[in-house]
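Undergrad: Provide a 3D model corresponding to the input given below.
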Amino acid sequence: MTNMREVNFEKPSFEDWKEAAIVALKGKPFESLFTKTIEGITLQPLYTSESLLDEVDGKLEQQISTIRSMKADGAFGVAQEAFGDTIEDVVAQSKDAILRGNEFVTIGKVNFAWDKDALQQLATLLSDHPFRINVADRAVLGVFDYVENKDQFGYIQSSDMISLPEFPNVRTVNAYTLDAHYSGATSTQELAIALAQTADLLKNSSFEELEHKFFASFAIDTHFFMAVAKIRAFRLLWKAFASAYGVTSPLPVKIVAETSLRSYSKLDVYVNLLRAGNEAFSAVIGGADVLTVHPHNIITAPTNQSVRIARNTALVIKEESHVTKVMDPAGGSYFIETLTHELVENAWAYFLEIEEAGGYLAAQAKIEKDLDASWAERLSNVQTRKTVLVGTNNYADATEQVPTESFVDVNRLATSFENLRTAFKEQPMTTAILTFGTLKSTKPRTDFVNGVLATAGLVPEITEPTADIEVAKDYLKNTTADYVVIVATDEDAMMIVEQLIAVKSPQTIVDVAGKFNTDWTAKGLNGYVYAGINVFEKLSAVHASTKEVLK
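TA: Purely as a prediction, here's the structure:
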């Protein structure tokens, strides 16, 4: 009998794996395994040590050591936001949060004016605890007239230049990328914009003066590995950026991260919990120094419970995942190291484009145009369901109502579907799915069409499958439904569509499920419903047509 300890397995090469993959694809091209991201980066189906070393030109150890040297020691700080209608609410929430594991007094959206009394109460908090203030209202900066502990540590997050010379440990120089993020920015664009903002700041300051007060702030989106790579890439870029100013040994750069609301939805709101958890974990693996997790219902109105869940999301990662016990959890990953390198190269190239256009402020027209294009691509991907927002543009609960409340207002990809659902509620219509054939042959397309209609809050009547064309004609002739989708196999559809639309009522809008070369629209068919269609545009057009019919 063979001694198992003496058995050796031959290491397959990439070409061996590729050949096996081609066989498994059964005729599909090997290139179908490649995915191109919105950053223009092509994700490979397999990464190897050889491909990684080729990508980084053999400088993998240098890349990893640079990332680690640019990260300050210690685990990330939990910075859960406090909200309130009064300063007393904010103070009470903040004190309770500190007792329950929060490490930074963090001011979220408030519904009161920052008068002298509010500023003095906040100042007492800031004197005792580290803090992060996102400046939505510059009046809050008046708090520093009352803060007694001048040595307290904190971050002032703002797109404007802030100066607090009496507080040496408060970081006020911020590469603020949140506005760009909510305008649709890719990871490449965010990284480049952060550098361009800093370059503009350095026109009136030295690098050595700036780095003691500097930090970068990023929103972390749901693309897990891209988010990890984005944070790691900024540390590489910071070292290169410092070198351009003659600084060979810059201080570790601080990065403040928060979960993104760009993919949050008012619909199926608990899915936002999953999005936030995904984003938070990627931020920590990437190496964020401070993390804020937004509550799952912050779009409508956060509650004490949702704030606690958000805070505990960060605490579970910190205390139970053990990820903070590793200096660089993603270091050495063939995939993430490659992605990090590609982001660095692309971001540096885009940064140079901005500089050639005169710098961040001078290049606003160019940046705005590029961000508009990115947002349009993101929105198109959601509306065609290339990007899935679970519970909103796919797997939606058709009976759910869109909440009318709005607590925060940022660009979100789900907004178009929320508005579509509201429009159908205000102008109701009845829908039906007419199935022709057997249950087995029609069910996949029936489920698909039903899912499409659910995104607008429509619950269709679904007929029993029939193979009798007269029964189908009779149904379509007598139905009171405003909108009917015919479901059949391609072969059956070619035989029945013209017969069915010939007998339909002029008031009934009829589509057919599937993508056909035959054009039946001239004979009364409204159009087609198929995978890859812009669902939002299709249903918006149906809604508009229904309104015209009902006039």
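Undergrad: from here on, contacts and neighbour counts on C-alpha atoms
TA: Will do.
Undergrad: residue 314 against residue 290, yeah?
TA: No - taking Cα atoms under 8 Å as the definition, residue 314 is not a contact partner of residue 290, at 10.3 Å.
Undergrad: and for these two, which residues touch both?
TA: Taking Cα atoms under 8 Å, 6 or more residues apart in numbering as the contact rule, residue 314 and residue 290 both touch residue 78.
Undergrad: which one's more surrounded, those two?
TA: Comparing residue 314 with residue 290 by other Cα atoms under 10 Å, the one with more neighbours is residue 314, at 26 against 23.
Undergrad: now the residue positioned nearest the centre of the chain: how far from residue 42?
TA: Centroid-nearest residue in the chain, with Cα atoms, centre = their mean: residue 221, separated by 3.6 Å. For residue 221, the distance to residue 42 equals 18 Å [Cα to Cα, to the nearest Å].
Undergrad: hmm, residue 191 is touching residue 236, no?
TA: No - the criterion here is Cα under 8 Å, and residue 191 misses it with residue 236 at 10.7 Å.
Undergrad: quick one, which of these two is more surrounded?
TA: Neighbours per residue, other Cα under 10 Å: of residue 191 and residue 236, the larger number sits with residue 191, 28 against 22.
Undergrad: what sits against residue 45?
TA: By Cα under 8 Å, 6+ apart, the neighbours of residue 45 are 33-34.
Undergrad: hmm, try it at 10 Å
TA: 18, 21, 30-35, 335 (Cα atoms under 10 Å, 6 or more residues apart in numbering).
Undergrad: same question, residue 73
TA: 252, 289, 327.
Undergrad: how much space separates the last one from residue 246?
TA: By that I understand residue 327. From residue 327 to residue 246 the distance is 28 Å (Cα to Cα).
Undergrad: try the first one
TA: Using Cα to Cα, one gets 16 Å for the distance from residue 252 to residue 246.
Undergrad: surely residue 246 is within a strand?
TA: No - secondary structure of residue 246 (DSSP: H, G, I helix; E, B strand; the rest coil): coil, not part of a strand.
Undergrad: quick one more, to check against the first:
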Amino acid sequence: MSKVNPFVDFKESKAAEWKEIIEKGLKGKDFNSLITDTPEGIPILPFYTPEEQSEPLISNPFQSENPGLSPRYWINQFKIIVTDEKAANSEALEALNKGADGIIFNIDKKTPDLNLLLENIQPEFCAISFESTKAQFNLIKDYFHFLKTKKHNAQNINGAYFYDILASRDIGVDTDIEKSYKELASVISLNKEFPHFKSFHIDACLYHNAGANIVRELSFTLSKFTEYLDALTELQLDISSIFNATSFSFAFGRHYFFEIAKIKAFKLSVLKIMSAYEHEGSANEIIIHAQTSKRSKSVLDFNVNLLRNSTEAMSAILAGCNSLWVEPHDASLGKSKETFKRIALNVSSILKEEAYLDKIVDPTSGTYYLDNILNTLEQKAWTQFLELENKGSYSALFKEGYVKEKINADEQAMAKAVAERKEIFIGANTFQLIGEEYPVMEQEAGPNKYLQPIRATHYIEKLRARTEKHVKEKGPSGRPMATIILLNTDPVAKAKSDFSYSFLGIAGIGIQDETILKSEDDLKENLQNCSSDLVVVCYKDRPENLAESIANCSAKVLIAGMESDEEQLQAKGIYGCIHRKSPTLEFLNQLLTDLGIK
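TA: Modelled structure (predicted):
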């Protein structure tokens, strides 16, 4: 048996040595060409070493109080919209028997009868939470009274009230801020008897779902949090009572590692705020409720949303969330089916019971890459937060339109990147399911100062809606179809063919046929006999007879790839060239118009 110890006997490598090896492989190409920037302006390096790593400051919460639970514990939440107490109670009991650890009752109508709503539910053994878009502080007081009346052990009560006064205002709900602050302060005072129930909530999901990048999401959340702290301390609440009653909710999106780093960076910043308010606390006291993103979902090929839910849930768990709600993957289509609610509940269960993510507290600890982006995110978010504080209070910035303006800019940048295929969305801008039936649900960012969730694929959905409405009016034969012609089996031609499928698919254009020609001489005959609306010609080397071949073609002819003399080719009958630098939305909108689609 070898006695080599790989951790001792190998020479330690330095970053400079790795860089030198990479530069040799680049053969004169600039090393900086390998560095990419994120929407937050964070450079992603081609490799990371311990030299970029700092001491680990944030680790995931460790569950040690209950020996029957795993060391990495999170609450698997199930949400119920309450319209009838008995029906909601029945649904909650069923969910608890099928893997839920907690129930979130969404209540925006009348205050429910808690005796009916919570019949046969044991609050000491599951987390009971409430959610509303309008203030329902009396409901939380009633819940505390209910718990006392039923003689439940206050130390065993877990849950939260997911209502954010300022977030409610930010979405356009008429809110009496000063009155709500006083009601919140009253509830926080009662909250001391139930130390594990969190009655004060900060909602960061709205920023993410409205399109903010991660740095903006963190800085606005910190700004809003400090405004709350100032208002509540002015109402004579002590800072410890406020922190002990606080929970935060974050939406988790597509950028897996950055979403993990986001929460750890946020906790670092909150610890700074705790210190500024002379409160001694730890990262484990910062309670994070996670939910899957609305922004990352699409109505196009909606089953792909299930896969997105899985990776988003995993990043939330690895980030150290305390509870997790997975929204059913068909939510973007409207009301969710019961089967899909069940699937959503099982996402968290599978990650716990089959992927064993509850067995290791923090598998991300010591990751050079994550530690680097964590620290960079925290620094950028903290700097931006201080800039916001210098500009004024969060509410003042919101009222003057600054918050909406900045988030809109982030949203537009990402939505256009998606439309231009710089950010890939399976089913929307690549590998589309042409011919699927779905409800046309167009979204646009509102012109007013209020925030609203908006899908990153909304530009593509709007474009596809033109085609789908046309097909609905004309029938299946009304769908524009294309023929793809490859000159030889060259890999370049095949790559251009693959690109053409996805490019045209953005507009809902189907592919009627894909033909491979062994000789350029066959091109003219194939073009003249083509029965589709469009023809896309893919090649490595441009055929000499291209202009002659398209002379009598009734279809619109596209060339896959850039041609320096595109204008001259258009004069000879080519409709245009499609490639990665094409203005996708502009080109496809005009193409649909020229095909007679309104």
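Undergrad: TM-score of the superposed pair?
TA: Here the superposed chains carry a TM-score of 0.86, computed using TM-score structural alignment, normalised by the length of structure 1; 532 aligned residues with a Cα RMSD of 3.3 Å.
Undergrad: the residue nearest to the centre of structure 1 is in contact with residue 272, isn't it?
TA: No - Residue 221 of structure 1 lies out of contact with residue 272 (Cα atoms under 10 Å); the separation is 11.8 Å.
Undergrad: touching both of these two, which residues are there?
TA: In contact with both residue 221 of structure 1 and residue 272: 261, 263, 278, using Cα under 10 Å, 6+ apart.
Undergrad: out of the residues you listed, which is nearest to residue 74 of structure 1?
TA: residue 278 (21.7 Å; Cα to Cα).
Undergrad: so what's the aligned residue in structure 2 for the closest one up against?
TA: Residue 278 of structure 1 maps onto residue 311 in structure 2, with residues paired by TM-score structural alignment. Going by Cα under 10 Å, 6+ apart, residue 311 of structure 2 touches 252-256, 292, 317, 347.
Undergrad: tell me the buried residues within these.
TA: 252-254, 256, 292, 317, 347 (16 or more other Cα atoms under 10 Å).
Undergrad: among those, which are located in helices?
TA: 256, 317, 347 (DSSP state H).
Undergrad: with those in mind, which one is nearest to residue 397 of structure 2?
TA: residue 256 (30.3 Å).
Undergrad: for the closest one, give its distance to residue 246 of structure 2.
TA: From residue 256 of structure 2 to residue 246 of structure 2 the distance is 26 Å (Cα to Cα).
Undergrad: chain center to the helix ranked longest in structure 2, what's the gap?
TA: The single longest helix within structure 2, with elements called by DSSP H, is helix 368-391. Relative to the chain's own centre, helix 368-391 of structure 2 is displaced by 20 Å; criterion: Cα atoms, centre = their mean, to the nearest Å.
Undergrad: list the buried residues of whichever helix or strand comes after it.
TA: Downstream of helix 368-391 of structure 2, the first helix or strand assigned by DSSP states H and E is helix 394-399. Residues of helix 394-399 of structure 2 classed as buried by neighbour count (16+ other Cα under 10 Å): 394-395, 398.
Undergrad: using CSV, lay out those residues together with distance to residue 197 of structure 2.
TA: Formatted as CSV, the buried residues of helix 394-399 of structure 2 follow (distance: Cα to Cα, whole Å):
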residue, distance to residue 197 of structure 2
394, 26
395, 27
398, 30
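Undergrad: now flag whichever of the residues you listed is closest to residue 374 of structure 2.
TA: Nearest to residue 374 of structure 2 among the buried residues of helix 394-399 of structure 2, with distances taken as Cα to Cα, is residue 394, at 24.4 Å.
Undergrad: isn't the closest one right next to residue 404, touching?
TA: No - at 11.8 Å, residue 394 of structure 2 does not count as touching residue 404 under the criterion of Cα under 10 Å.
Undergrad: what sits in contact with each of residue 191 and residue 236 of structure 1?
TA: residue 344.
Undergrad: what does residue 458 of structure 2 correspond to in structure 1?
TA: Residue 458 of structure 2 maps onto residue 415 in structure 1, by TM-score structural alignment.
Undergrad: cool, and residue 592 of structure 2?
TA: For residue 592 of structure 2, the residue aligned by TM-score structural alignment is residue 543.
Undergrad: average offset of the one helix or strand residue 476 of structure 1 maps to relative to structure 2?
TA: Element membership of residue 476 of structure 1 [criterion: DSSP H and E] is helix 469-478. Per the superposition on structure 2, helix 469-478 of structure 1 and its aligned residues are separated by 5.1 Å on average (mean Cα distance after the TM-score superposition for structure 1).
Undergrad: next secondary structure element downstream of that helix?
TA: Downstream of helix 469-478 of structure 1 (by DSSP H and E), the next one is strand 483-487.
Undergrad: between that following strand and helix 469-478, how many degrees?
TA: 170 degrees (axes from the mean of the first three to the mean of the last three Cα atoms, to 10 degrees).
Undergrad: which elements pack onto strand 483-487 of structure 1?
TA: strand 431-435, helix 439-454, strand 461-462, helix 469-478, helix 490-503, strand 509-513, strand 527-529, helix 535-550 (3 or more Cα pairs under 10 Å, 6 or more residues apart in numbering; DSSP states H and E).
Undergrad: next, the mean deviation of it compared to structure 2.
TA: Mean for strand 483-487 of structure 1 is 2.8 Å (mean Cα distance after the TM-score superposition for structure 1).
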